[in-house]
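Chemist: Sequence unavailable; structure follows:
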């Protein structure tokens, strides 16, 4: 280990490494470029170890593309990325965070997410390519109400 992991916003230059991480995790690339400004990378030195993204639809967010490089899995990095995205969504004033998963339905409830049905989702989220078929219909939908910060 060459130091600790930090988080930074993704840029267009990061797309190739982000796409490689998402492909390795069997996650959809659809919509990544359109929402690039809300993607975060976990980095150590100049190495990208993980990625997570957010799609914003009014006061609702869709957490997506949480992926960690295979040789760094099992070290809490996925959890750290998830908490980072929850923090960023809360700081941005979002009211809810939703995600779809086919492989990590047991992981996200530990972060406070709970299962919901598609018809329980805010209508604004239906605009996401992930809900329009980017993610399989068999995906589990998990939802988190975010704490609301009082205006300063």
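Modeler: Nice, thanks for sending it over. In this text, all values refer to a predicted model and were calculated from it rather than measured experimentally. Numbering: from 1, shown residues only.

Chemist: C-alpha only now, for contacts and for neighbours.
Modeler: Fine.

Chemist: Show me which strand runs longest in this structure.
Modeler: Secondary structure of the chain per DSSP state E: the longest strand is strand 47-57.

Chemist: what packs against that one?
Modeler: Identification of packing neighbours for strand 47-57 by 3 or more CA pairs under 8 Å, 6 or more residues apart in numbering; DSSP states H and E yields helix 15-24, strand 39-44, strand 60-68, helix 77-91.

Chemist: which one of the ones you listed lies closest to residue 5?
Modeler: Of all these, strand 39-44 sits nearest to residue 5, with 4.7 Å by CA to CA.

Chemist: Touching that closest one from outside, list them.
Modeler: With contacts defined as CA atoms under 8 Å, 6 or more residues apart in numbering, strand 39-44 is touched by 2-10, 48-54, 77, 81, 85.

Chemist: what do you get for stretch 65-82?
Modeler: Against stretch 65-82 from outside (CA under 8 Å, 6+ apart): 21-22, 25, 27-28, 42, 49-53, 111.

Chemist: Filter those residues down to just the buried residues.
Modeler: Among these, those that count as buried by neighbour count (16 or more other CA atoms under 10 Å) are 21-22, 25, 27-28, 42, 49-53.

Chemist: Taking those, tell me the two that lie furthest apart.
Modeler: Greatest spatial distance among the buried ones among the contacts of stretch 65-82 (CA to CA): 28 and 42, at 18.9 Å.

Chemist: residues making contact with the longest strand of the chain?
Modeler: The contact list for strand 47-57 (CA under 8 Å, 6+ apart) reads 17-18, 21, 32, 35-36, 38-43, 61-69, 72, 77-78, 81-82, 85, 124-125, 127-128.

Chemist: Mind doing that once more with 7 Å?
Modeler: Outside of strand 47-57, the residues within contact range by CA atoms under 7 Å, 6 or more residues apart in numbering are 18, 35, 38-43, 61-69, 72, 81, 124-125.

Chemist: Put this next to the previous one:
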């Protein structure tokens, strides 16, 4: 059983460890923590709760930059991955973001199934291109975009 909830400061250590174990960038994550969600395996009498997944984004209104989508391999469940993406995209809609951008590694087909489209890097808004996360990771993935409101001309 897993619980998906908003991330809190107390989660930073476990989130960083999880991202570092999977080779993902954790730099600057704490500055955007209010836009992160975690997947937690509740603890028992003898073991503490464990963060086994995380997803978050940086917000550059009216755009979002998805980052840090990760689930521990031992806990990987496609349904949880899909649920995490849906939660983040619903949250983006609540924030009235028009588009959510990301850099996909080898998982472009997964994101395409979730409604993201491959785009040229030049089509990414300047605020997102200049984010520290994007500058660190620009050469490591395929740029993709999700339109939160499909009829939006942006």
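Modeler: Sure thing, it's come through. These numbers come from a predicted model, not from an experiment.

Chemist: before we move on, the earlier item: could you turn the buried ones of the contacts of strand 39-44 of structure 1 into a PyMOL selection?
Modeler: Remark: buried members of the contacts of strand 39-44 of structure 1, expressed as a PyMOL selection using 16+ other CA under 10 Å:
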select buried, resi 5+7+10+48+49+50+51+52+53+54+77+81+85
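
Chemist: thinking again about what came up before, which one of the contacts of stretch 65-82 of structure 1 is nearest residue 89 of structure 1?
Modeler: Residue 89 of structure 1 has its nearest neighbour among the contacts of stretch 65-82 of structure 1 in residue 53, at 10.5 Å by CA to CA.

Chemist: Give the equivalent position in structure 2 for residue 14 of structure 1.
Modeler: Matched to structure 2 by TM-score structural alignment, residue 14 of structure 1 sits across from residue 11.

Chemist: I meant to write residue 121 of structure 1 there.
Modeler: Aligning on TM-score structural alignment places residue 121 of structure 1 opposite residue 124 in structure 2.

Chemist: ok so, going back, leaving out the residues flanking it, which one is nearest to the match of residue 14 of structure 1?
Modeler: Nearest residue to residue 11 of structure 2 in three dimensions, chain neighbours excluded: residue 51, at 7.6 Å (CA to CA, 6 or more residues apart in numbering).

Chemist: Aligned to the one you found, what sits in structure 1?
Modeler: So residue 51 of structure 2 corresponds to residue 48, using TM-score structural alignment.

Chemist: From residue 68 of structure 1, how far out is its match?
Modeler: Counting by CA to CA, to the nearest Å, the gap between residue 48 of structure 1 and residue 68 of structure 1 amounts to 9 Å.

Chemist: For the alignment partner in structure 1 of residue 72 of structure 2, grab the count of nearby residues.
Modeler: Aligned by TM-score structural alignment, residue 72 of structure 2 pairs with residue 69 of structure 1. By the criterion of other CA atoms under 10 Å, residue 69 of structure 1 has 18 neighbours.

Chemist: Quick check: residue 69 of structure 1 vs residue 142 of structure 1, distance?
Modeler: Computed as CA to CA, the residue 69 of structure 1 to residue 142 of structure 1 distance reads 23 Å.

Chemist: go on, residue 100 of structure 1?
Modeler: 6 Å.

Chemist: check contacts around residue 147 of structure 2.
Modeler: The neighbours of residue 147 of structure 2, taking CA under 7 Å, 6+ apart as the test, are 98-100.

Chemist: Top of the residues you listed by number of neighbours, please.
Modeler: With neighbours taken as other CA under 10 Å, the top of the contacts of residue 147 of structure 2 is residue 100, carrying 26 neighbours.

Chemist: Find me whatever residue is spatially closest to that residue, sequence neighbours aside.
Modeler: residue 64 (4.5 Å).

Chemist: Might one say that the one you found is in contact with residue 96?
Modeler: No. Look at residue 64 of structure 2 against residue 96 with CA atoms under 7 Å: they stay out of range, at 10.1 Å.

Chemist: okay, those two: which has more neighbours?
Modeler: More neighbours surround residue 64 than the other of residue 64 of structure 2 and residue 96, with 25 against 14 (other CA under 10 Å).
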